[in-house]
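# Using only what follows, build the 3D model:
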Amino acid sequence: MNKDLKSNGDLNWLQLFLCGGALFSMHFGASSMVWPMNWGKESGTSVLPAYAGAFITSLLLVFIAYVALARGDGSYDKITRRVLGDRFGKFYTRLTIAILGPFYAIPRMSAAAWDSVIQAFGLNPDNKIMLVIFTVVFYVITYFFLMNPGKAMDRISSILFPVLLVIVILIVGKGLLYPIATPLEKVYEGSAFAYGFTNGYATAEILCALIFGVVIFNTLKNKGVEESKMTRNMIKVGIVGIAMLSITHLAHMLIGASTGTVFKDLYYTSLYTAVAMRLFGTVGGMLFSGALLLAALTTAIGMTSGCAEFFVDTTEGKYNYKQCSIVILILSVIFGSLGLTSILGILGPILDGIYPAAIVLVLYYAITPSLMDKKRLNACRWAMYASFVFGMIDMVWKYLVKLNLNPGGIVDLYESIPLTKSSLAWMPVAIISFIIGWLTYKAKNIDSEVDAEMEKIDKKDSSYKKNKGTQI
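Next up is the predicted model:
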């Protein structure tokens, strides 16, 4: 029996805590660390209902994503192609991995960390050479933690997680014990719950979970967890990690609410840095900068590892784990050197556009009985197609707004659709499409070619449960 396992083959409590801590660290990242404090600041006395809304979309749905992977018994690529078919499924998963990986989310980690370093140490924000040097060093360190995909979470849990946890406890502890000011009324119109719900949705953490799933799987397999016990151990790790994340989200939102008008014109990274410096002086700014650097690093490690495994799998071993990791990190250096503002402005709407279909996929695999029932798969396929198309329309709308364009009045027309401004207009469309797909399904229309395609997908060695020699 592996020493990391209990007598029944499950992870022991220490290993479960460390794996959950690594999962927490990967999700904590730059956005999950700094966004909640901003939500709290803007919510003020309405911080608790705002947290309730954010909990559903930025925490509960993320946990459901891990349940979906466990119930789907496969990788993100595999469970997607079961629904969308081989051709479009490959297109969608590769698009999301490319955007979530080297073209947006991974570079965003180093860029956000750099913004904090600039503020905490009083550096010149226009010094591009220093930005490039910082970015290169950041991803060289990331590569060190990626040298063995099965041990990526172990390195995070044993090296980065403890340090990150201590820094966060220091900042959160003093922030809760010594409030900076008195909370004010919320600064936005509408309900606080809706505000939290839509802002939590904007974190796009579900896509991260779909990628991190393979990192968890490799870790558990490396510890000797058998396939028959994999599902429940993955869910246990998800519960521990998301529970930690839920506590820190609430604490940061409460601290943000307690800032009142002290930092009226500061947001996100700047707000958090200012709070840390108010609580601990210059040392506080350095503490936060170090915490954000570690949080961003753990997220970059998890994303790069998951993305590399994905491309190894989808290229059927044509490229190995090391090659994929290097290419991803080189691209991350290039895009990370653009700076956070450029990354968010240029590529942010694309991420918002591909996100709705992923939510439909996760909810289907998490809550639907008889996952392989063709009638249910057909309904989910309709809902994913509709949400993807609507997401692309939403992406175009956001670019038009950014460019201050309104050709033919289409921006005004789109904004007249309910829920558009909260980026949730796709939801009723997806529900209606699911119903249509359910009602229009006819078994005789599912011919032997479709059956053969599904059988090919399920039999193909595209899950991460088989050893394909991806170790370096």
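# all contacts plus neighbour counts: C-alpha atoms, from now on.
Fine.
# now the top helix by length along the chain, how far from the centre of its chain.
Of all the elements of type helix in the chain, the one with the most residues (DSSP state H) is helix 282-314. What separates the centre of helix 282-314 from the centre of its chain is 12 Å, taken as CA atoms, centre = their mean, to the nearest Å.
# Could you also give me the structure for this next sequence, so I can compare it with the first?
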Amino acid sequence: MNGKLKLSSAIVIGSMLFGMFFGAGNLIFPVHMGQEAGTSVWVATIGFLITAIGLPFLGVVAIGISRSSGLFDLASRVHPTYAKLFTVLLYLTIGPAFALPRTATVSYQIGLAPYIGSDMQTMSLAIFTFVFFAVALFFAMNPGKLMTYIGKILNPLFLIFLAILLVTALIHPMGSISTAPVSGDYQTMAFFKGFTEGYNTMDALAALAFGIVVVKAMQAVGVSELKDLAVGMVKSGIVVVILMVVIYAFLAYVGASSLGVLELSANGGIALAQTASYYFGSVGAILLAIIVTLACLKTAVGLFCACSETFVELFPNSISYKKYVYLFGLISFLIGNVGLTQIIALAIPILMLLYPLTITIILLTFLAPIFKGRQAVYLSTTIFAFLAAIGDALNTLPAFLGKTAVVQQALQLYHGLPFFDLGMGWIVPSAVGFVLGLIYIAVKGSNKPAV
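The predicted structure follows:
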């Protein structure tokens, strides 16, 4: 039966969306951004909200209105080979390469690191990540019960405690944001720095990976028409948007105001743990550690399942689902022991490459009626976005790579691009590629549609 999405169903699906999106990065990055942005925190937060909330929301809606069966199907509008490469790289990024290791390292950073001496940090991180991923792998083999248990009990507990922390920090701030120092690029381009900082949540990437889950959930309650699916996506998304806007704004405020007492931390995990200890002492810090660890465990189980199932579908003649789970667990363990700050530094160049491609495929999905879904427009826009995004990625490499002669010579080719110094040198080339695609199909007239 066809119909519109009811309010009760929209709330349930919206809650599911929130559960999928809100993980480790959603906690630590707005806090660290607030610490770095200082008095410019609200300008930076606006930029952050666009990429951390706006793009994921559009990504989910794009899956709905495109009638795609998933990320691979959507990216195939560019080219099948590109679709496979893009899908693999995206799932590795939100999986064992970066996001999965981060679930363990954030839990460790908040839960154990403050209570362990510097000489024991390396060994303690190794033991913790081993146990964390062993438990995650165990439940990833049959995650249904754990996901239900955490979704109904632990997530609400986490939100309740986080609300207590944030409200306490709002009523009794550590300092005034009007006098908080501004660090680095936030001094001159707070909005654009916040915009690119939102990349770190990886939620726009996850939206393309998990959007089909939302579509199936709506179809299960009787919503199947294209228009009703799109409207249903918006209804469910409003629940997530409101909740995340409030949480992100409060977390950024806590980060900025904390500079009245705390020093600028190396990452948001440290700052969040220090904030909990400041307001509630050891009891509050321990409770926060337990809830964050369990929340991250839920995320880890979900990512193990999603990545392993996707690789089985992409490569049906390779290895089994369980072997993929073990393989990704081993990779996550090894990368997790690099440390949270290092993981963030290594992830940024990959995100600077993937996000332009993600943004363009989302926008092209909405613009498809203008060019009737012609493949040439998808292809030309993506090529130009990719070539420009390489420069943005190279420009954010860690110093030991970014300062090499080869990289510096390559960057000379990109410095003339508009917005390159803001980390968004891909914008104008992507627009040029889009226009060239339109010109091509206008001249040729017979280019096949991508859908």
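# And the TM-score between them?
Their TM-score after superposition, calculated using TM-score structural alignment, normalised by the length of the second structure, is reported as 0.86; 441 aligned residues with a CA RMSD of 3.1 Å.
# how close does the longest helix of the first structure sit to the second structure?
Helix 282-314 of the first structure: mean distance to aligned residues in the second structure after superposition is 2.6 Å, counting by mean CA distance after the TM-score superposition for the first structure.
# And the helix or strand following that helix against the second structure, how far off on average?
Using DSSP states H and E, the helix or strand that follows helix 282-314 of the first structure in sequence is helix 321-336. When the second structure is superposed, helix 321-336 of the first structure averages 3.1 Å from its matched positions, counting by mean CA distance after the TM-score superposition for the first structure.
# Check which helices and strands helix 321-336 of the first structure sits against.
With contacts taken as 3 or more CA pairs under 8 Å, 6 or more residues apart in numbering; DSSP states H and E, helix 321-336 of the first structure sits against helix 105-121, helix 128-145, helix 282-314.
# Give me the angle between that helix and helix 128-145.
Angle, helix 321-336 of the first structure to helix 128-145, by axes from the mean of the first three to the mean of the last three CA atoms, to 10 degrees: 160 degrees.
# Quick check: buried residues in helix 321-336 of the first structure?
Taking 16 or more other CA atoms under 10 Å as the neighbour-count basis, helix 321-336 of the first structure is seen to contain the buried residues Tyr321, Lys322, Cys324, Ser325, Ile326, Ile328, Leu329, Leu331, Ser332, Val333, Phe335, Gly336.
# Report the distance from the very next helix or strand once past that helix to the chain centre.
Sequence-wise, the next helix or strand beyond helix 321-336 of the first structure is helix 340-367, with elements assigned using DSSP H and E. Here helix 340-367 of the first structure is found 9 Å from its chain centre; the criterion is CA atoms, centre = their mean.
# which position in the second structure aligns with Phe161 of the first structure?
Taking TM-score structural alignment for the superposition, Phe161 of the first structure sits opposite Asn155 in the second structure.
# buried ones in the helix or strand harbouring its match?
With elements delineated by DSSP H and E, Asn155 of the second structure resides in helix 155-171, which encompasses its position. By neighbour count, with 16+ other CA under 10 Å as the criterion, the buried positions of helix 155-171 of the second structure are Asn155, Phe158, Phe161, Leu162, Leu165, Leu166, Ala169.
# What is the nearest of the residues you listed to Ala204 of the second structure?
Proximity to Ala204 of the second structure was ranked across those by CA to CA; first place goes to Asn155, at 21.3 Å.
# Skipping its backbone neighbours, what lies nearest the closest one in space?
The spatial neighbour of Asn155 of the second structure that comes closest, neighbours along the chain excluded (CA to CA, 6 or more residues apart in numbering), is Ala295 at 6.7 Å.
# Who are the contact partners of the one you found?
With contact taken as CA atoms under 8 Å, 6 or more residues apart in numbering, Ala295 of the second structure is in contact with Gly23, Ala24, Ile150, Leu154, Asn155, Phe158.
# which of these lies closest to Thr360 of the second structure?
Compare each of these with Thr360 of the second structure using CA to CA and the shortest gap goes to Gly23, at 24.6 Å.
# Leu14 of the first structure: neighbouring residues, count only.
Summarising burial for Leu14 of the first structure: neighbours were counted as other CA atoms under 10 Å, giving 11.
# scratch that, Tyr441 of the first structure is what I was asking about
By other CA under 10 Å, neighbour count at Tyr441 of the first structure equals 16.
# List the contacts of it.
Residues touching Tyr441 of the first structure, when contacts are defined by CA under 8 Å, 6+ apart, comprise Lys375, Asn378, Ala379.
# circling back to that earlier point, and the buried residues of helix 321-336 of the first structure, which is closest to Ala54 of the first structure?
Distances from Ala54 of the first structure to the buried residues of helix 321-336 of the first structure, taken as CA to CA, are shortest for Gly336 (27.8 Å).
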